[in-house]
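Trainee: Okay, here's the prediction I keep looking at, along with the sequence it came from:
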Amino acid sequence: MRDIRTVEDVLRLLDGFFPRDAAWWDGFYADRDRPVPFFVDKPDENLVSYLDRGLLTPGRALDLGCGPGRNTLYLAANGFSVDGVDLSATALEWAGERAAETGADVRFRQGDAFELDLGGPYDLIYDAGCFHHLAPHRRVSYLSLVDRYLGVGGHLVVTGFSAGVADSGSETPDAELYRRGSLEGGLAYSDEDLRHVFADLTEVELRRMRDEPDGSPHFGEPFLFAALFRRD
């Protein structure tokens, strides 16, 4: 059968190379005692820095791929009205337990963010590790989501694997990823890549994450980038 008629049909066809598997992520989050750095209940150091310097101010926020909710809860504690979205029901169960312990005013939704009606507009879209797990063709969907839900004057924050760094993500070219049928654990991005992808937004700050020691109240790993953009 000839199924391709729209751009969305093409995107769904390409999804077959790299399925977004909720069951895999449920298994990933099932063992809470695994030594995974971002399982800690600490906000990203760059997020803390943005708020401390006044680069972000409280408003309505979307935590995209929120996982167990560590940044969601930090945003709520600092005056944001926050919606957290994740593919994994297991991650959101954990996030809900954390929210109940703190009494945070947050709302969690489970599902594919590209298919959900998220409402909006948002003053902030925060993404700690979702973007670098997307297949190349889904950057189109990601930019469409940002365009649909980020308000004028709002900010987009993305953290992910940095190119040119040991123990970071894959630097395999996009076309070769389809030949191999694998995202190789996640994609690394250079500063030039990020400026190209988010060319319609204004760059506010683009840097590597700072390395935070175990005893720090903040999360930071130097193999990750931290990018702050504004929609003018």
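Mentor: It's in. Everything numeric in this text was worked out from a predicted model, so none of it was measured.
Trainee: going forward, measure contacts between C-alpha atoms and count neighbours the same way
Mentor: Will do.
Trainee: could you pull out the strands for this protein?
Mentor: For the chain, the strands defined by DSSP state E cover 60-64, 81-86, 106-110, 122-128, 150-161, 202-208, 224-230.
Trainee: this is the other structure I want to compare:
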Amino acid sequence: MPHDHPMTVDAMLKQEFWEALYQRDDRIWSGNVNVNLQTEVEGLKPGRALDLGCGEGGDAIWLARHGWTVDGADISTTALARAEAAGREAGVTVDWLHRDILSWRPEDAYDLVSAQYMHLPPALRRDVFTAAAAAIRPGGSLLVVGHSPKAMRQFDGQKPPEELFFEPEEITGYLGDAWQWLVETCETRGEGHHTDAVYRARRLEA
């Protein structure tokens, strides 16, 4: 994280923080798909997908390459501009959306909503993931991946606030009527500083 932007929860919730992060370097992320997304999505039938917090677009572009119709949403206009350029270079079409995900409630219905490493305080985590689940049509899937509390890694010499991390079981509480869902993945993967919570649930057909 930028050294002139302290890693506090309040700072990390503001657009200015993320613009400063992305503007610090020409590219922050690798551009490659997150491995847990690839693992969890490869067996799903492509449909319409929403990549929440899409950043520079690596996951959204991978989904588009594999037959999905994709919306990518992020708070950072710098990240979205890079994602749009990367999508053009890859020869895929993605609808890039500038949204404050903390307050946005998706208007459309999706066959997949993916939230990769979206670390929020508990109350906001509940609101965002509940809204994500509500946007999934019958037969569609919610995929949430984040760092487990077992993975208290440092970033630029700073340790993120522990409240931003979660265990996969927590996500079941955000589905609404749990009887309408089938939890297909709920586990931690990796070890040490690379321990991730991986959660995927499918909304049952009516």
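Mentor: Structure received. Keep in mind it's a predicted model, so treat the numbers as computed, not measured.
Trainee: Can you lay out the strands of the first structure as JSON lines showing mean neighbour count and distance to Pro19 of the first structure?
Mentor: Formatted as JSON lines, the strands of the first structure follow (neighbours: other Cα atoms under 10 Å; distance: least, Cα to Cα, whole Å):
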{"stretch": "strand 60-64", "mean neighbour count": "25", "distance to Pro19 of the first structure": "18"}
{"stretch": "strand 81-86", "mean neighbour count": "24", "distance to Pro19 of the first structure": "15"}
{"stretch": "strand 106-110", "mean neighbour count": "18", "distance to Pro19 of the first structure": "17"}
{"stretch": "strand 122-128", "mean neighbour count": "24", "distance to Pro19 of the first structure": "20"}
{"stretch": "strand 150-161", "mean neighbour count": "21", "distance to Pro19 of the first structure": "20"}
{"stretch": "strand 202-208", "mean neighbour count": "16", "distance to Pro19 of the first structure": "29"}
{"stretch": "strand 224-230", "mean neighbour count": "23", "distance to Pro19 of the first structure": "24"}
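Trainee: Kindly reformat these as JSON lines containing distance to Asp191 of the first structure.
Mentor: Converted to JSON lines, the strands of the first structure look like this (distance: least, Cα to Cα, whole Å):
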{"stretch": "strand 60-64", "distance to Asp191 of the first structure": "21"}
{"stretch": "strand 81-86", "distance to Asp191 of the first structure": "26"}
{"stretch": "strand 106-110", "distance to Asp191 of the first structure": "31"}
{"stretch": "strand 122-128", "distance to Asp191 of the first structure": "17"}
{"stretch": "strand 150-161", "distance to Asp191 of the first structure": "11"}
{"stretch": "strand 202-208", "distance to Asp191 of the first structure": "7"}
{"stretch": "strand 224-230", "distance to Asp191 of the first structure": "9"}
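Trainee: quick one, which of those is nearest to Asp41 of the first structure?
Mentor: Asp41 of the first structure lies closest to strand 122-128 among these, at 13.5 Å (Cα to Cα).
Trainee: Now do the helices in the second structure.
Mentor: 9-12, 15-24, 35-41, 58-65, 77-90, 122-134 (DSSP state H).
Trainee: Any idea which of the strands of the first structure gets closest to Glu93 of the first structure?
Mentor: In terms of Cα to Cα, the element of these nearest to Glu93 of the first structure is strand 106-110, at 9.2 Å.
Trainee: who touches stretch 134-147 of the first structure?
Mentor: 11, 14-15, 18, 114, 125, 131, 156, 174, 183, 186-187, 197-198 (Cα atoms under 8 Å, 6 or more residues apart in numbering).
Trainee: Filter the residues you listed down to the buried ones.
Mentor: Leu14, Asp15, Phe18, Ile125, Phe131, Leu156, Leu183, Gly186, Leu187, Phe198 (16 or more other Cα atoms under 10 Å).
Trainee: Asp105 of the first structure: which of those residues is nearest?
Mentor: Ile125 (17.1 Å).
Trainee: who's in contact with the residue mapped onto that closest one from the second structure?
Mentor: Taking TM-score structural alignment as the criterion, the aligned counterpart of Ile125 of the first structure in the second structure is Val113. When the contact criterion is Cα under 8 Å, 6+ apart, the partners of Val113 of the second structure are Ala49, Leu50, Asp51, Leu52, Ala132, Ala133, Ala135, Ile136, Ser141, Leu142, Leu143.
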